[in-house]
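In: Got a predicted structure plus its sequence, pasted below:
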Amino acid sequence: MPKVSDLFFKTAIVWLILGIGAGLQMAISGDHSAFPAHAHINLLGWVTSAIFGGYYALNPTKAARKIAMVHYGLYTIGLVVMLPALYLMLAGNTALEPIVAGGSLIVAAAVLVFAFVVFSTGTVRTVSDLSPATR
């Protein structure tokens, strides 16, 4: 399995555990005010990360490109910034709204990077691919 796929799958499992934890916390406390954060943790963290991992596993040529790791890093940073801030913002800390917005913009940029990966040819050129005249 390509490294980027493995990373996306492992990260997805971490988000799943956090999403389940957030759901349990809401159920135990009876306070469901953070349900939008719970939904974002599960959908953007767990589901979307797993889908990205699956896509790269099915497209190893594209997974081998440096931009795939850029996509992983950017998306993960965006989620790490956005999701905890969203959870805390919904708990009453409205001062975190700019942090949520910033994280959301990073996630959006990562999705655009993924769109580029999907729509690009995915050709990886190595030194052995070059003719002797172009080396």
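Out: Received, thanks.
In: Going by C-alpha atoms from here, please, whenever you check contacts or count neighbours.
Out: OK.
In: do you know how far Val4 is from Ala27?
Out: Distance of Val4 to Ala27, given as C-alpha to C-alpha, to the nearest Å: 34 Å.
In: so after the longest helix along the chain, what's the next helix or strand?
Out: Taking DSSP state H as the criterion, the chain has its longest helix at helix 3-29. Sequence-wise, the next helix or strand downstream of helix 3-29 (DSSP states H and E) is helix 35-40.
In: can you list contacts of that next one?
Out: By C-alpha atoms under 8 Å, 6 or more residues apart in numbering, the residues outside helix 35-40 that reach it are Gly19, Ala22, Gly23, Met26, Leu83, Leu86, Tyr87, Leu90.
In: Identify the residues contacting the third one.
Out: So the one you mean is Gly23. Phe35, His38 are the contacts of Gly23 under C-alpha under 8 Å, 6+ apart.
In: this is the comparison structure:
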Amino acid sequence: MKEIPTRFLALAAVAALFGMIWGIQMSASHDYTLSPAHGHLNLIGFVTMSIFGTYYALTPRAADRPLAKLHFWIATAAVVLLAPGIVIAITDRGELLAQIGSLLAILSMALFAFTIVRYGVGPFVAAKTDGQEN
């Protein structure tokens, strides 16, 4: 299934683009107040989404599972809520959005860890033991 890797990698590219534009804006204005939010956009939005997309491209049997779609939507919600939530927290307007985004980011990584353990890495098919697939 190419759909899941494409979704993850497309979102990663968009996050990187926004992160770069935001970084240039901060540099031009010499105001780095929001750099923690910028950093999280790059890390959660670009780096982790790229890793997720690459994993699913390399492991199509994991990408074909409904869990992969759930993983995508949870990871997307984490990116969409976390970076703005950090901006809101830094500007003393509340921490709830950042907290929700953080919890979703943790859930997303837990799903990723489960998926790796369950399906391994790569296109191989698990060896059969006693007539049953692992």
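Out: Done, it's in. In this text, all values refer to a predicted model and were calculated from it rather than measured experimentally.
In: hang on, the earlier thing: neighbour-wise, give me the winner out of the contacts of helix 35-40 of the first structure.
Out: Leu86 (26 neighbours; other C-alpha atoms under 10 Å).
In: sorry, back to before: now the longest helix of the first structure on the second structure. Mean distance?
Out: Mean deviation of helix 3-29 of the first structure from its aligned counterpart in the second structure after superposition (mean C-alpha distance after the TM-score superposition for the first structure): 0.7 Å.
In: Show me which residues of that helix are buried.
Out: Neighbour-count burial for helix 3-29 of the first structure flags 3-13, 15-16, 18-19, 22-23, 26 (criterion: 16 or more other C-alpha atoms under 10 Å).
In: List just the nearest of the contacts of helix 35-40 of the first structure to Ser33 of the first structure.
Out: Leu90 (6.5 Å; C-alpha to C-alpha).
In: separation between that closest one and Pro2 of the first structure?
Out: As judged by C-alpha to C-alpha, Leu90 of the first structure and Pro2 of the first structure stand 37 Å apart.
In: show me what contacts the most centrally placed residue in the first structure?
Out: By C-alpha atoms, centre = their mean, the mean C-alpha position of the first structure lies nearest to Tyr75, the distance being 3.8 Å. Residues in contact with Tyr75 of the first structure (C-alpha under 8 Å, 6+ apart) are Ile106, Val107, Ala110, Val111.
In: Let's see if you can find the most crowded of those.
Out: In those, the most neighbours by other C-alpha under 10 Å go to Val107, 23 neighbours.
In: quick one: what's aligned to it in the second structure?
Out: Alignment note (TM-score structural alignment): Val107 of the first structure maps to Ala105 of the second structure.
In: Just confirm that match contacts Ala78, I think it does.
Out: Yes. With contact defined as C-alpha atoms under 8 Å, Ala105 of the second structure counts as touching Ala78 (5.1 Å).
In: Counting neighbours, which bits of stretch 28-37 of the second structure end up buried?
Out: Residues of stretch 28-37 of the second structure classed as buried: Leu34, Ser35, Ala37 (neighbour count, 16+ other C-alpha under 10 Å).
In: which one among the residues you listed gets closest to Pro60 of the second structure?
Out: Ala37 (32.6 Å).
In: Under the alignment, what does the closest one map to in the first structure?
Out: In the first structure, Ala37 of the second structure lands on Ala37 (TM-score structural alignment).
In: how close does its match get to Gly23 of the first structure?
Out: 10 Å.
In: Kindly report the same for Pro98 of the first structure.
Out: 25 Å.
In: Please apply the same query to Gly78 of the first structure.
Out: Using C-alpha to C-alpha, Gly78 of the first structure is found at 21 Å from Gly23 of the first structure.
In: Which residues are in contact with the nearest residue to Asp6 of the first structure once chain neighbours are set aside?
Out: Of all residues not flanking Asp6 of the first structure in the chain, Gly53 sits nearest, at 6.7 Å (C-alpha to C-alpha, 6 or more residues apart in numbering). Shown in contact with Gly53 of the first structure (C-alpha under 8 Å, 6+ apart): Val4, Ser5, Asp6, Leu7, Phe8, Phe9.
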